[in-house]
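Here is a sequence with its predicted model. Questions after.
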Amino acid sequence: MLIRVGYGMTIEVAQPTHLFTMMSVHPERARDVNWQSPTETVPPVAKRAFIDQFGNSCLRMVAPAGEFTITQDAIVSDTGEPDLVQPDAREWPPEQLPDGCLRYLKGSRYCETDRLSQLAWRLFGNVTPGWARVQAVCDYVHDRLTFSYGYARSTRTALEAHQERLGVCRDFAHLAITFCRCLNIPARYVNGYLGDIGVEPDPSPMDFSAWFEVYLGGRWYTFDARHNHPRTGRIVVARGRDAMDVPLLHTFGLHTLKAFRVWTDEVDSRSRARSEPPRTAVRSRLGPPGRSPLDLGAREGVNHLI
């Protein structure tokens, strides 16, 4: 199948401000990109691409004072298969894990393994190790938390999400990641595109989504504690230890978010149309200056949209 993905974001800055974005399709899907527009800005500015320490595609630029808009549009090929389910995937003991997995066993900004370890072992210590244990974590988080965009808070940690019993998709991911790490299962945070393909359409405006991956049986598998069932058409944008590592936008100075829209739609495989992005994707739930309305959240009073 073909999936059309893209975004348009407008911010306002009081003075020329250096920034970088992390909103392009992940380099691992490069061969699946049938067509992609250059990242365009209004007004036009010079841009420089780089790959960060986690292998994510980033773009640096300087926004001039005033309103500044960034857009990109792409058509990506996808297998159309749902997330892989492998019930016999086994845990590897820490001493057998690849070196690159070790960073995903430690605590991070939003994942307080030191404060949730005892609870994790009490809840899941007797569950069969491997796939069944990770699925038990997802089941618990899915039932424990209530989802709503109105519950977004940029500073909420995994422990706070567990205590408050609410959050958005990043909170579901952070809590599940933390439990997995406490159980010595490498887990990493993922954000990307996830449209309403094969499911009932969500009436809310589209947004970037967050899920997580775990290392079992020698490879990484996708899990999603918010939806808690296999989905079709995930397109990874970025991975990291938690949301702090994968900001959609990082500005080195204050900014105000003025508008943001995202589209993720299956398109006719016989067409490569490059028409204007769907206007129905315009997001209207804008928060006060300095805060992001995004499902992925934002840090209050500083310069991240994550």
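Cool, the structure landed.

For the rest of this, base every contact and every neighbour count on C-alpha atoms.
Fine.

Which residue ranges of the stretch 151-300 of the chain form strands?
Here the stretch 151-300 of the chain has its strands, by DSSP state E, counting those that start in this stretch, at 166-167, 187-193, 209-216, 219-223, 235-240, 249-251, 256-267.

In JSON lines: the ones you listed, plus distance to residue 75 and mean neighbour count.
Shown next, in JSON lines, are these (distance: least, CA to CA, whole Å; neighbours: other CA atoms under 10 Å):
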{"stretch": "strand 166-167", "distance to residue 75": "31", "mean neighbour count": "24"}
{"stretch": "strand 187-193", "distance to residue 75": "12", "mean neighbour count": "27"}
{"stretch": "strand 209-216", "distance to residue 75": "18", "mean neighbour count": "24"}
{"stretch": "strand 219-223", "distance to residue 75": "22", "mean neighbour count": "17"}
{"stretch": "strand 235-240", "distance to residue 75": "11", "mean neighbour count": "23"}
{"stretch": "strand 249-251", "distance to residue 75": "22", "mean neighbour count": "20"}
{"stretch": "strand 256-267", "distance to residue 75": "8", "mean neighbour count": "21"}
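
Distance to residue 201 for these - can I get that in CSV?
Shown next, in CSV, are those (distance: least, CA to CA, whole Å):
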stretch, distance to residue 201
strand 166-167, 21
strand 187-193, 15
strand 209-216, 15
strand 219-223, 21
strand 235-240, 18
strand 249-251, 27
strand 256-267, 11
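
So which of these is nearest residue 48?
Among those, the nearest to residue 48 by CA to CA is strand 249-251 (14.6 Å).

Against residue 77, how distant is the residue sitting nearest the centre point of the chain?
Centroid-nearest residue in the chain: residue 191, 1.6 Å away (criterion: CA atoms, centre = their mean). Using CA to CA, to the nearest Å, residue 191 is found at 18 Å from residue 77.

How much space separates residue 75 from residue 6?
Going from residue 75 to residue 6 by CA to CA gives 9 Å.

then this one, side by side with the first:
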Amino acid sequence: MYLLGSRYCDTQRLTDLAWSTFGSISGGWRRVQAICDYVHGHIKFGYQFARSDRTASEGHQERIGVCRDFAHLAVTLCRCVNIPARYCTGYLGDIGVPPDPAPMDFSAWFEAYIGGRWYTFDARHNHPRIGRIVIARGRDAADVAISTAFGQAELVHFKVITNEVRDCDAIPTRPAMELERRLFA
């Protein structure tokens, strides 16, 4: 399922571009990173560029978008070169990077299946980040919409805060929780 085209990942329009640009790159990881580098340099990010119906090929052509457009294009290019890829949505805080004064928002990234497991990639930021909170995974944004509204809908309030926990002892591990449950049962 993660090799097929979908609503926003219109593989049939980008297959030739994908093979001509990335087909000679060997190795799954290097190929996916080359795709991320390409998408990161090709699309200009801006919230004012948000459009709910933009496909990957339109994002490629228009060269503007938001994080979902970066993810859709990268997912599509991966699928075009036979690398399974799935769209991810969730939260991405400012842990390990300079604080962003803008309010926290939903974020989109993707995962590619390489060497028998899924790896996280983010074509918008294009460097490793910590503190991702995955809400859902799917073929594209149509599968994992955070909310769906028909007609006029106004967001009145939205606030998400993430904080890094520095003391690992403060977070019980699964074995510690199991032991505690047996001791106090």
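Thanks, I have it. In this text, all values refer to a predicted model and were calculated from it rather than measured experimentally.

Now do the contacts for the alignment partner in structure 2 of the residue nearest to the centre of structure 1.
Counting by TM-score structural alignment, residue 191 of structure 1 corresponds to residue 89 in structure 2. Listed by CA atoms under 8 Å, 6 or more residues apart in numbering, the contact partners of residue 89 of structure 2 are 106-109, 134-137, 141, 144.

Which of those residues are still contacts in structure 1?
Checking those against structure 1 (both residues aligned by TM-score structural alignment, their matches' CA atoms under 8 Å), the contacts still present are 106-109, 134-137, 144.

now stretch 61-76 of structure 1: how far from the chain's centre is it?
Averaging C-alpha positions (CA atoms, centre = their mean, to the nearest Å) puts stretch 61-76 of structure 1 19 Å from its chain's average.

Which parts of it count as buried, going by neighbours?
Residues of stretch 61-76 of structure 1 classed as buried under the neighbour-count rule (16 or more other CA atoms under 10 Å) are 61-64, 67-76.

quick check: it aligns to which part of structure 2?
On structure 2, no counterpart of stretch 61-76 of structure 1 exists by TM-score structural alignment.

Excluding covalently adjacent residues, which one is nearest to the residue nearest to the centre of structure 1?
residue 210 (4.3 Å; CA to CA, 6 or more residues apart in numbering).

To which residue of structure 2 is the one you found aligned?
Residue pairing (TM-score structural alignment): residue 210 of structure 1 is matched to residue 108 of structure 2.

Pretty sure its match sits against residue 88.
Yes. Contact criterion CA atoms under 8 Å: residue 108 of structure 2 and residue 88 qualify, at 5.6 Å.

returning to what we had before: so which of the buried residues of stretch 61-76 of structure 1 are in helices?
Counting by DSSP state H, no part of these is found in helices.

on that earlier part again, to residue 51 of structure 1, which of the strands of the stretch 151-300 of structure 1 lies closest?
In terms of CA to CA, the element of the strands of the stretch 151-300 of structure 1 nearest to residue 51 of structure 1 is strand 235-240, at 10.6 Å.

Tell me the counterpart residues of the closest one in structure 2, please.
Counting by TM-score structural alignment, strand 235-240 of structure 1 lines up with residues 133-138 of structure 2.

Name the residues that touch the matching stretch?
With CA under 8 Å, 6+ apart as the contact definition, stretch 133-138 of structure 2 has outside contacts at 86-92, 143-144.

equivalent range in structure 2 for stretch 161-171 of structure 1?
The aligned range for stretch 161-171 of structure 1 is 59-69, by TM-score structural alignment.

go on, stretch 35-46 of structure 1?
The counterpart of stretch 35-46 of structure 1 in structure 2, using TM-score structural alignment, is absent.

Measure how buried the residue nearest to residue 178 of structure 1 when sequence neighbours are not counted is and give me the count.
Nearest-residue entry for residue 178 of structure 1: residue 111, 5.1 Å, with adjacent residues in sequence omitted and distances by CA to CA, 6+ apart. If you count neighbours by other CA atoms under 10 Å, residue 111 of structure 1 ends up with 27.

Now do the same for residue 111 of structure 1: its match in structure 2.
Aligned by TM-score structural alignment, residue 111 of structure 1 pairs with residue 9 of structure 2.

Quick check: which element contains that match?
If you go by DSSP states H and E, residue 9 of structure 2 is not part of any helix or strand.

before we move on, back to that, quick one: which of the contacts of residue 89 of structure 2 is nearest to residue 51 of structure 2?
When the contacts of residue 89 of structure 2 are compared against residue 51 of structure 2 (criterion: CA to CA), the nearest one is residue 141, at 12.1 Å.

what residues are up against the residue nearest to residue 178 of structure 1?
Contacts of residue 111 of structure 1 by CA under 8 Å, 6+ apart are 157-159, 174-175, 177-178, 242.

Pull the most distant pair out of the residues you listed.
Spatial extent of the contacts of residue 111 of structure 1 (CA to CA) is set by the pair 159 and 242 at 13.7 Å.

These two: who's more crowded?
For residue 159 of structure 1 versus residue 242, the count of surrounding residues by other CA under 10 Å is larger for residue 242: 27 against 19.

doesn't residue 110 make contact with that one?
Yes. Under the criterion of CA under 8 Å, residue 242 of structure 1 makes contact with residue 110 at 6.5 Å.

Between these two, which contacts overlap?
Common neighbours of residue 242 of structure 1 and residue 110 (criterion: CA under 8 Å, 6+ apart): residue 174.

if we can go back for a sec, so can I have JSON lines of the kept ones among the contacts of residue 89 of structure 2 showing distance to residue 37 of structure 2?
What follows is those, written out as JSON lines (distance: CA to CA, whole Å):
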{"residue": "106", "distance to residue 37 of structure 2": "22"}
{"residue": "107", "distance to residue 37 of structure 2": "18"}
{"residue": "108", "distance to residue 37 of structure 2": "16"}
{"residue": "109", "distance to residue 37 of structure 2": "14"}
{"residue": "134", "distance to residue 37 of structure 2": "23"}
{"residue": "135", "distance to residue 37 of structure 2": "25"}
{"residue": "136", "distance to residue 37 of structure 2": "24"}
{"residue": "137", "distance to residue 37 of structure 2": "22"}
{"residue": "144", "distance to residue 37 of structure 2": "25"}
